[in-house]
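Chemist: Just the structure for this:
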Amino acid sequence: MLPALTGQSPDALSTWLKEEGEPAFRSNQILDWTWKKKVGSIDAMTNLPATLRGKLSNAFRFDSLEHTHTQGSEDTTRKFLFRLHDGRYIESVLIPANPALYGEKSDRRTLCVSSQVGCAYGCKFCASGLAGFTRNLDASEIAGQVLAAEQLSGQRVDNLVFMGMGEPLSNLDNLLDAIALITGPETLHLGARHLTISTSGLVPQIKRLADHPQQIRLAISLHGATDEVRGQIMPVNKKWPVAELFEALEYWNSRKNQKITLEYILIDGVNDSLEQATILARHARKLRAKVNLIPYNTVEGLDWKRPPIPRCRAFQDVLKNAGVSATLRLEKGHDIDAACGQLRLKQETEEGIIKAPVKRK
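Modeler: Coordinates of the predicted model:
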């Protein structure tokens, strides 16, 4: 399998050109065609000599993603399904104008990006891990989702959230390579402050990312303010309980200027008590963190239910009255299987790639 051209860093491309006896300035031309002009093939790079285009075609696939399906909703949220070289699927979700998402301006477009095929962490509310973990995505497959979303929508993506399929921090090396492509001036040139990485709470990787020089944002899939409650929802809590997680977040705050976001999916009768809200408020105040409340998005195969909206608002009020910045995100795309991994799970089950997952509790 040839490597993807969309996974080549500027340095790697320059090295390849030198080895092929080609002038260095061709690197900028190739990158411009790929990332700025967003052409769909090497043959479309018309200012390159035919001999160089031939060399490129012999050395690289152009892209690592094949777009197979777009699912859209009434609120114009779009979910893109991509097939990979090994026949597996991943998905990305393009979310338009959403002022409740991390406080961003309402005219911005946010892309939710996947980092793995499946997931090994088994968060109890999530469809991504229902069929288990298959493999990590490489840099071209991660960054390629952003390029493809811009090609398919005809619009600039302003913000990225790495909270699609998979646990981003368990694929940290490939993720950082992809981020270099996404933020590089020769490639997509999106500022690191417009990137949010969401994690279920991998403590060593949180500390490693804290030492990374770029001012990337961090979001924590918390979903429970105590070990007793969080442990019912997040299996990772057994390895890194709440106290260890918050110690790592204190370290993050010592290294970064960006506020942490605590993600909290509200699940009926599980984690939506006002007692949990009070404890969560104490955690958030100590970290100077924002809280993003999300009523549960129904997933076929799981028994969870979303709480009534008045109870969600009462939970939010506890946080606000304690001086915590808390948004209640009535999510877009509820009608298009927009929860992580749902569309991919449906497609792979239909094709017989995976068996229909057994309902878990």
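Chemist: Going by C-alpha atoms from here, please, whenever you check contacts or count neighbours.
Modeler: Will do.
Chemist: Tell me where this structure has helices.
Modeler: 10-19, 26-31, 50-59, 139-153, 172-183, 203-210, 227-233, 242-255, 274-287, 309-321, 342-350 (DSSP state H).
Chemist: Could you list the residues in contact with the shortest one?
Modeler: Around helix 26-31, the neighbours that count as contacts under CA atoms under 8 Å, 6 or more residues apart in numbering are 10, 13-14, 17, 45, 48, 186-187.
Chemist: how far away is the residue nearest to the spatial centre of the chain from Met45?
Modeler: Among the residues of the chain, Phe162 comes closest to the average C-alpha position under CA atoms, centre = their mean, at 1.8 Å. Computed with CA to CA, to the nearest Å, the distance linking Phe162 and Met45 is 31 Å.
Chemist: returning to that earlier point: correct me if wrong: the residue nearest to the centre of the chain contacts Thr110.
Modeler: No - with contact defined as CA atoms under 8 Å, Phe162 does not count as touching Thr110 (10.4 Å).
Chemist: For the comparison step, fold the sequence that follows:
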Amino acid sequence: MVTLAKTELFGLFAAETAEAMKPLGLEPYRGKQIVEWLYKHGVREFDAMTNLSKDQRVKLALRFTIMKLSQKAAQHSVDGRTSKFLIAFPDDMAVETVLMRQPYGNSVCISTQVGCAMGCSFCASTLGGLARNLTGGEILSQVLYINELLKQEDHKVDSIVIMGSGEPLANYDNVLRFIRLIHEPYCLGLSYRSITLSTSGLVPEINKLAEEAIPITLSISLHAPNNELRTRLMPINKRYPIEQVLAAGNRYAEITGRRVTYEYTLIAGINDQPVHARELAALLKGRLANVNLIPINPVPERGLLRPAQTDIVRFEQLLKSEHLNVTLRREMGTDIDAACGQLRHKVLSK
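Modeler: You can find the predicted model right below:
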């Protein structure tokens, strides 16, 4: 007897779900009903889909699966505003997902890969290398996991930052699937403008993303004002140096009309001096851009330190004196493993 491999439903669009139902004799409109159960109502069992007949539910259970997550660890800041979850998929691979309760709403930081291959010298996500890409459904499942928790407080996810473990644009197709899917009215119906994607600077993919005509916010990890220093911090700079990255950022801003954010992690004695601020100002002046300064969350294995507060303020003021749009990231969750990949690395090390 041949047993058919079951197909995972989580991560499919309504039209794809309807197509997958055809061999079972289900009407096309059932596709939308099923994805609403999955994405809007958080149902993870076919038996709970009460607008389907019992016979239809049995057929579905024989042919399809619905992804279920498990929580391997969780940390909550003392002020209750930040929660970090280590979430495992059915194959026991785990990623970090972070809930940040902001004055303007609930923001979720999600991962797109298990681990990371970028090798940035200040990041915990790269310590174990890259295990695998996440599917569109696995990326979506992180947001919906947090949304179900927030429902218990009569709240919901208001914005998303694709800024957790992994390089989103190295997993381009799955990330785009997620972005389009979460925007669908039968999913969360989230505005594209409520989504921020952070990249280490994969130039061809930035250009490709610009052509998608999806008005998400693009955030580019710069972290240094010159190629020599950026290559030390970010090996990807050997392939795509600063000049190419900035040109791609300009093109994205021109096509989408959206201001690009350049992230700059401040590291004591490495990139936090006045000379670096002046170099950075010269690079970004006149561009449709913001600078987001991020005092480093130190990772013990990396041996890099957070600058003194006076150095952080001085750096910020120097940029502002050059009329750049500058924000200093509000620190959240500093009493837990705040840096990307720290919680996962700690659990794996044990």
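Chemist: Need the TM-score from the superposition.
Modeler: For these two chains in superposition, a TM-score of 0.94 is obtained (TM-score structural alignment, normalised by the length of structure 2); 342 aligned residues with a CA RMSD of 1.4 Å.
Chemist: follow-up on the earlier one: in contact with the residue nearest to the centre of structure 1, which residues are there?
Modeler: Under the criterion of CA under 8 Å, 6+ apart, the contact partners of Phe162 of structure 1 comprise 112-115, 168, 195-198.
Chemist: what would the residues you listed look like in TSV with distance to Val93 of structure 1 and neighbour count?
Modeler: What follows is the contacts of Phe162 of structure 1, written out as TSV (distance: CA to CA, whole Å; neighbours: other CA atoms under 10 Å):
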residue	distance to Val93 of structure 1	neighbour count
Cys112	5	21
Val113	7	28
Ser114	9	28
Ser115	13	31
Pro168	16	27
Leu195	15	23
Thr196	14	21
Ile197	15	20
Ser198	15	22
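Chemist: Which members of the residues you listed occur in strands, if any?
Modeler: When strands are assigned by DSSP state E, the members of these inside them are 112, 195-198.
Chemist: Show me which of those is closest to Trp35 of structure 1.
Modeler: Ranked by distance to Trp35 of structure 1 (CA to CA), those are led by Leu195 at 17.8 Å.
Chemist: thought the closest one was touching Asn159?
Modeler: Yes - contact criterion CA under 8 Å: Leu195 of structure 1 and Asn159 qualify, at 6.0 Å.
Chemist: thinking again about what came up before, closest to Val146 of structure 1 among the contacts of Phe162 of structure 1?
Modeler: Distances from Val146 of structure 1 to the contacts of Phe162 of structure 1, taken as CA to CA, are shortest for Val113 (7.6 Å).
Chemist: what's the counterpart of that closest one in structure 2?
Modeler: Applying TM-score structural alignment, one finds that Val113 of structure 1 aligns to Ile110 in structure 2.
Chemist: isn't that match right next to Gly166, touching?
Modeler: No - between Ile110 of structure 2 and Gly166 there is no contact under CA under 8 Å: 9.5 Å.
Chemist: List the residues that contact Ala219 of structure 1.
Modeler: Residues in contact with Ala219 of structure 1 (CA under 8 Å, 6+ apart) are 196-199, 260-263.
Chemist: Now distance to Ser254 of structure 1 too, for the residues you listed, in a markdown table please.
Modeler: Supplementary listing: the contacts of Ala219 of structure 1 in a markdown table, determined by distance: CA to CA, whole Å:
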| residue | distance to Ser254 of structure 1 |
| --- | --- |
| Thr196 | 18 |
| Ile197 | 18 |
| Ser198 | 19 |
| Thr199 | 19 |
| Ile260 | 12 |
| Thr261 | 15 |
| Leu262 | 17 |
| Glu263 | 21 |
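Chemist: wait, which of those is closest to Val236 of structure 1?
Modeler: Relative to Val236 of structure 1, and with distances defined as CA to CA, the nearest of these is Thr199, at 10.3 Å.
Chemist: Quick check: the gap between that closest one and Met165 of structure 1.
Modeler: With distances taken as CA to CA, Thr199 of structure 1 is found 11 Å from Met165 of structure 1.
Chemist: Between those two, which has more neighbouring residues?
Modeler: In terms of neighbours (other CA atoms under 10 Å), Met165 is the more surrounded of Thr199 of structure 1 and Met165; the figures are 26 against 22.
Chemist: and of the ones in strands among the contacts of Phe162 of structure 1, the nearest to Leu280 of structure 1?
Modeler: The shortest distance between Leu280 of structure 1 and any of these, using CA to CA, involves Ser198 and amounts to 18.0 Å.
Chemist: which residues touch the closest one?
Modeler: Applying CA under 8 Å, 6+ apart, we find Ser198 of structure 1 in contact with 161-163, 167-168, 218-221.
Chemist: 7 Å instead, please
Modeler: Going by CA atoms under 7 Å, 6 or more residues apart in numbering, Ser198 of structure 1 touches 162-163, 218-221.
Chemist: possible to save those residues as a markdown table with distance to Ser273 of structure 1?
Modeler: Written out in a markdown table, the entries for the contacts of Ser198 of structure 1 read as follows (distance: CA to CA, whole Å):
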| residue | distance to Ser273 of structure 1 |
| --- | --- |
| Phe162 | 28 |
| Met163 | 25 |
| Leu218 | 25 |
| Ala219 | 22 |
| Ile220 | 20 |
| Ser221 | 18 |
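Chemist: buried ones in whichever strand in structure 2 runs longest?
Modeler: Longest among the strand segments of structure 2 by residue count, using DSSP E, is strand 94-102. Buried residues in strand 94-102 of structure 2, counted by 16 or more other CA atoms under 10 Å: 94-101.
Chemist: Over to stretch 78-90 of structure 1?
Modeler: 78-84, 88-90.
Chemist: swap in stretch 183-196 of structure 2?
Modeler: Neighbour-count burial for stretch 183-196 of structure 2 [16+ other CA under 10 Å]: 183, 186-188, 190, 192, 195-196.
Chemist: residues in contact with the equivalent of Val161 of structure 1 over in structure 2?
Modeler: Alignment note (TM-score structural alignment): Val161 of structure 1 maps to Val161 of structure 2. Remark: with contacts taken as CA under 7 Å, 6+ apart, Val161 of structure 2 is in contact with 108-110, 195-197.
Chemist: Before I go, just wanted to say thanks for your time.
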